[in-house]
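A.B. asks: Have a look; sequence and predicted model below, questions after that.
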Amino acid sequence: MLKLKKLWGAHSPVVAKLAIIGLIIDQAIKIWLVHAYNMAENAPISLAPFLDIVLVWNKGVSYGLFQQDSAFGQWALVGFTILASIAIWVWSAKSDNRFEAWCLGIILGGALGNGVDRAVYGQVVDYIHFHVGNFSWYVFNAADVWIVLGAAGLIFESLIIGKTKKT
């Protein structure tokens, strides 16, 4: 039996808050775009010459990798998201580093946001499209931003902050 200490740590309250806030922001934007604005039937929104809001359904993971057209594949990604979320939570509960825990909370919010999409729609709602001239960046969402920011923070902590603590 897992000890409660392994599932709840000093930073667990802030990790939970960050994950919930990230999930709520992500889902609020997606619900508005899909249901209120009805993005599937309305024109893309141009926010700047290099930035549009468009609707793209992603049946895979980051960068459209591992596209899943079958129900089994889609639910396998939901299962993977659940396992990854549990692993992130356990890691954060064991962490004695506040910055690391915050980064994990941000990542968890993004994972949960995309996981909800997979469970509800069978695919992820992507909508942010950066482009310049003929260059077009992949379409992503707020949950992806949370995951990238959290991962960048973990890398920064590992390479920069971690080294200054050891010296």
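C.D. replies: Perfect, thanks for sending it.

A.B. asks: For the rest of this, base every contact and every neighbour count on C-alpha atoms.
C.D. replies: Fine.

A.B. asks: other SSEs contacting whichever strand or helix holds Q74?
C.D. replies: Secondary structure from DSSP states H and E places Q74 in helix 71-94. Helix 71-94 makes packing contacts with helix 4-7, helix 12-31, helix 98-121 when contacts are defined by 3 or more CA pairs under 8 Å, 6 or more residues apart in numbering; DSSP states H and E.

A.B. asks: want to throw these into TSV with mean neighbour count and distance to V145?
C.D. replies: Converted to TSV, the helices and strands packed on helix 71-94 look like this (neighbours: other CA atoms under 10 Å; distance: least, CA to CA, whole Å):
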stretch	mean neighbour count	distance to V145
helix 4-7	12	26
helix 12-31	19	10
helix 98-121	24	7
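
A.B. asks: another one to put next to it:
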Amino acid sequence: MKKYSLAGLIAAVIIILDQVTKVAVRNNLELWSSKTIIPDYFNLVYVVNKGAAFGFLNRSDINWQRTFFIIVTVVSLAAITMLLKSTKDKDYFQISGLGCILGGAVGNLIDRIIFGEVTDFLDIYAGTHHWPAFNVADIAICFGAIAMIISVYRNKSNASDTV
């Protein structure tokens, strides 16, 4: 499978999963509500975030976040496309990582464009210590970053083998 097809397929699956899960949350939970799944560890919640990861710039007293994050995402999508173009056809970790990041970025971009904010719904915690709520797009971006790190490490190891 060509690298563009593989990255595009991965991105498409992530976008669909992300949007389907967000629609399910919006249709089945009240905003700011919570449903316990595993007591003391995991809840489904319905929260929205105008900012970025971990609530960065998620403030009601500023109104430029939406435009800012849309522009940043579009620039990031262009950078991902350029990275994909320079990726070797057999570097499946990098291709998969870029596909995951692409899918996650587009998933959250759709929310920003349509709603002006991103829907988050996964709440992992231990006792009173909560990780910030997140969604499928966020998971994909994290897995994509991990795959990219693995790719860099593997390529560095392969380069030193040929020296």
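C.D. replies: Received the coordinates, thanks. These numbers come from a predicted model, not from an experiment.

A.B. asks: quick revisit: between the helices and strands packed on helix 71-94 of the first structure, which one is closest to A71 of the first structure.
C.D. replies: helix 98-121 (10.6 Å; CA to CA).

A.B. asks: So which elements touch the following helix or strand past that closest one?
C.D. replies: The element immediately downstream of helix 98-121 of the first structure (helix or strand, assigned by DSSP H and E) is strand 124-132. In terms of contacts (3+ CA pairs under 8 Å, 6+ apart), strand 124-132 of the first structure is packed against strand 51-58, helix 98-121.

A.B. asks: Where does the shortest one end up in the second structure?
C.D. replies: Using TM-score structural alignment, strand 51-58 of the first structure lines up with residues 42-49 of the second structure.

A.B. asks: again, but for the last one
C.D. replies: Against the second structure, the aligned range for helix 98-121 of the first structure is residues 92-115 (TM-score structural alignment).

A.B. asks: what residue is smack in the middle of the first structure?
C.D. replies: The geometric centre of the first structure, computed from its C-alpha atoms, lies nearest to G110 (CA atoms, centre = their mean), at 2.1 Å.

A.B. asks: OK, contacts around that residue?
C.D. replies: A19, G22, L23, D26, A142, A143, D144, V145, W146, I147 (CA atoms under 8 Å, 6 or more residues apart in numbering).

A.B. asks: And the aligned partner of the last one in the second structure, which helix or strand is it part of?
C.D. replies: In the second structure, I147 of the first structure lines up with I141, judged by TM-score structural alignment. Using DSSP H and E, I141 of the second structure falls within helix 136-161.
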